[in-house]
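Peer 1: test case, fold it:
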Amino acid sequence: MNNAYLHFKEESLSLKGQFPELNLGQTEDGIPTFEGKLILSDEKSNPIDSYEIRIVCSIDYPQSFPFVFETKNRIPINIDWHVHTDGHACLCTWPEEVIYCHKGITLESFLSEHVIPYFFNQKYREMHGFFLQERAHGKLGTMDFFKEKFRTSNLKLIINWLEFIKSNPEPSRTNECFCGSGEKFRKCHRSEFREFKILPVETIINFIQYIKLSNPIFKN
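Peer 2: Below is the predicted model of the structure:
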């Protein structure tokens, strides 16, 4: 059996006490799942709602997110509801997933940091007609991630800074930041440098190429 599947099964079994309404299962193809009722609780651990879900292990878990499905047709299969056409949840942008997975995820952290907040957001939309926090979809959402992360809307600068991170060691904490702001590195983009520097060089190159291919300003 795929090592990812074995790992996922072991983690699912270890979470039974923490998520008693979710159970280890499998798809018709034998891919392990963690499925059942996900309880949403308030700050005092009082249940406020629940969703029937199915989490399907990805082939290279934990290098990528498992796939999350809401199984009772409560949430429309519509990208405006952050649901892909095949029914699995859109939890975050592609580069965010890459960074989260590289830092290391477990099924427990995936549930607490991504799945539960996602369904709380769905609950909020059901109640109020809009999401409490929402980013654009697809390429626009990915560009928004980079702009928010580097605190600029200038994609050419973002590419330059990613190139710098890819090719250079970490600057001294008292150096001026590589972004040109005049601020000390430790007070400016140090956390962003460290977050991207731990990624494989190939991943940073992929980010740069994605930005270039997704924006007409780089066509010529």
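Peer 1: switch to C-alpha atoms for all contacts and neighbour counts from now on
Peer 2: Noted.
Peer 1: can you pull out the strands in the protein?
Peer 2: For the chain, the strands defined by DSSP state E cover 22-26, 32-41, 47-56, 67-70.
Peer 1: closest to Val115 out of the ones you listed?
Peer 2: Nearest to Val115 among the strands of the chain is strand 67-70 (7.8 Å), distances taken as CA to CA.
Peer 1: ok, residues contacting the closest one?
Peer 2: Under the criterion CA atoms under 8 Å, 6 or more residues apart in numbering, residues 51-58, 87-89, 115 lie in contact with strand 67-70.
Peer 1: which member of those residues is positioned nearest Pro169?
Peer 2: Taking CA to CA as the measure, Pro169 sits nearest to Ser58 out of the contacts of strand 67-70, at 33.6 Å.
Peer 1: present the contacts of strand 67-70 as CSV; the columns should include distance to Phe65.
Peer 2: Listed next are those as CSV, based on distance: CA to CA, whole Å:
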residue, distance to Phe65
Tyr51, 19
Glu52, 19
Ile53, 15
Arg54, 13
Ile55, 10
Val56, 9
Cys57, 8
Ser58, 7
Gly87, 15
His88, 11
Ala89, 11
Val115, 11
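Peer 1: which single one of those is nearest to Arg186?
Peer 2: The nearest one, if we look at the contacts of strand 67-70 relative to Arg186 and count by CA to CA, is Val115, at 32.8 Å.
Peer 1: how much space separates the closest one from Leu13?
Peer 2: Distance of Val115 to Leu13, computed by CA to CA, to the nearest Å: 18 Å.
Peer 1: out of the two, which sits in the more crowded spot?
Peer 2: Higher neighbour count among Val115 and Leu13: Val115, with 20 against 14, using other CA atoms under 10 Å.
Peer 1: so the more buried one makes contact with Cys90?
Peer 2: No - the pair Val115 and Cys90 fails to qualify as a contact (CA atoms under 8 Å) at a distance of 10.0 Å.
Peer 1: run this one through as well so I can compare:
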Amino acid sequence: MSDARRTHSAAERQTKRASFLASVVAAIEQSQPQLSIVATEPTIIVDGNYVLQGPGGPFDLYEVRLIIDYRYPTYAPKVFETGGRIPKDAGRHINPDGDCCVTVWEEWLAKTQNTTFSQFLWGPLHEFFLGQWWFEIKGEWPFGQRDHGARGLLQAYGDVLNVRPRQEIVLYYLRLLSQDWPKGHWLCPCGSGVNLRKCHRQELCELHERVPSVLARRMLRQLRLNLGLAVRHRKVRA
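Peer 2: Here you go, the predicted structure:
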């Protein structure tokens, strides 16, 4: 790569970073003014109070820290509850490293058309802390809950794919969707034993539009990691 191209690429990256930072600032100012940006390199770090909103206005708050990668939404923000209000255990949806299990990120990306940071603040993050607030009062989760670890991923990915959350079914679907395009001579994942071209190829092609190969590969990698399987991606045999 020439020096001129390197300079252009670096300038383009800086422009994208500045644009994303501006969108984060705008989202916080509009919906969560008790949060503030305390650092912008190498990631955006946000500290302060996350305010829960209801029909009657604000009704509670949680002290938080958000660590936001500039490559959002490819990478999910890390969210930490810093006030000590939420017990640090899996039963309260806190991961082993202390960050909040806000949502299954790949599921949200697959189901949501608007994945802006502003939507993240009002969507998954608000639902997470609303659920915590409700659990404190009622001792139950308002939106239900999934299992933790691999079983929870299977449930979430099964919902995305609209299939039963069985390991072999979800893995095979994700292997197919990880390819650039489903081939007609592959076996149909419905279990019929028939090639795709004679079975559910059209349905799988429509699913591929909603779960593109880049996202499917991420889902496959996450699931294999949680199942303790090798993460190297293997192509479906012709």
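Peer 1: sorry, back to before: out of the contacts of strand 67-70 of structure 1, flag the one nearest to Phe146 of structure 1.
Peer 2: Set against Phe146 of structure 1, the nearest of these by CA to CA is Ala89 (21.3 Å).
Peer 1: which one in structure 2 is aligned with that closest one?
Peer 2: Under the alignment (TM-score structural alignment), Ala89 of structure 1 pairs with Cys100 of structure 2.
Peer 1: will you turn the strands of structure 1 into a markdown table that also has distance to Phe146 of structure 1 and mean neighbour count?
Peer 2: Formatted as a markdown table, those follow (distance: least, CA to CA, whole Å; neighbours: other CA atoms under 10 Å):
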| stretch | distance to Phe146 of structure 1 | mean neighbour count |
| --- | --- | --- |
| strand 22-26 | 35 | 19 |
| strand 32-41 | 31 | 20 |
| strand 47-56 | 28 | 18 |
| strand 67-70 | 24 | 20 |
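Peer 1: of those strands, which is nearest Ile198 of structure 1?
Peer 2: Going by CA to CA, the one of the strands of structure 1 nearest Ile198 of structure 1 is strand 67-70, 25.1 Å.
Peer 1: check contacts around the residue nearest to Glu106 of structure 2 when sequence neighbours are not counted.
Peer 2: Nearest non-adjacent residue to Glu106 of structure 2, counting by CA to CA, 6 or more residues apart in numbering: Met219, 6.5 Å away. By CA under 8 Å, 6+ apart, Met219 of structure 2 lies in contact with 106, 157, 174.
Peer 1: please list only the buried members of these.
Peer 2: Neighbour counting with 16 or more other CA atoms under 10 Å marks 106, 157, 174 as buried within the contacts of Met219 of structure 2.
Peer 1: quick one, what contacts the closest residue in space to the second one that isn't next to it in sequence?
Peer 2: Nearest non-adjacent residue to Tyr157 of structure 2, counting by CA to CA, 6+ apart: Glu107, 6.5 Å away. Counting by CA under 8 Å, 6+ apart, Glu107 of structure 2 makes contact with 156-157, 160.
Peer 1: do that again at 10 Å, thanks
Peer 2: Going by CA atoms under 10 Å, 6 or more residues apart in numbering, Glu107 of structure 2 touches 153, 156-161, 211, 215, 219.
Peer 1: spatially central residue for structure 2, please.
Peer 2: Closest residue to the average C-alpha location of structure 2: Trp105 at 1.0 Å, with CA atoms, centre = their mean.
Peer 1: pretty sure that one contacts Val160?
Peer 2: No - at 11.6 Å, Trp105 of structure 2 does not count as touching Val160 under the criterion of CA atoms under 10 Å.
Peer 1: report the contact partners of the residue nearest to the residue nearest to the centre of structure 2 when sequence neighbours are not counted.
Peer 2: Nearest non-adjacent residue to Trp105 of structure 2, counting by CA to CA, 6+ apart: Ala76, 6.5 Å away. For Ala76 of structure 2, the contacting residues are 67-69, 102-106, 109, 117, 120, by CA under 10 Å, 6+ apart.
Peer 1: likewise for Gly131 of structure 2?
Peer 2: Going by CA under 10 Å, 6+ apart, Gly131 of structure 2 touches 92, 125, 140-145.
Peer 1: repeat that with 7 Å
Peer 2: Residues counted as contacts of Gly131 of structure 2 (CA atoms under 7 Å, 6 or more residues apart in numbering) are 141-142.
Peer 1: map it onto structure 1.
Peer 2: Checking TM-score structural alignment: Gly131 of structure 2 goes with Asn121.
Peer 1: for Lys111 of structure 2, see how far away the counterpart of Ile158 of structure 1 in structure 2 is.
Peer 2: By TM-score structural alignment, Ile158 of structure 1 lines up with Val170 in structure 2. In this structure, Val170 of structure 2 and Lys111 of structure 2 are 17 Å apart, going by CA to CA.
Peer 1: what does Tyr50 of structure 2 give?
Peer 2: Going from Tyr50 of structure 2 to Lys111 of structure 2 by CA to CA gives 25 Å.
Peer 1: what of Ala230 of structure 2?
Peer 2: 27 Å.
Peer 1: who has more neighbours, those two?
Peer 2: More crowded of Ala230 of structure 2 and Lys111, by other CA under 10 Å: Lys111, with 13 against 10.
Peer 1: just to revisit the earlier point, any chance of the strands of structure 1 in CSV, plus distance to Ile211 of structure 1?
Peer 2: Converted to CSV, the strands of structure 1 look like this (distance: least, CA to CA, whole Å):
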stretch, distance to Ile211 of structure 1
strand 22-26, 37
strand 32-41, 34
strand 47-56, 30
strand 67-70, 25
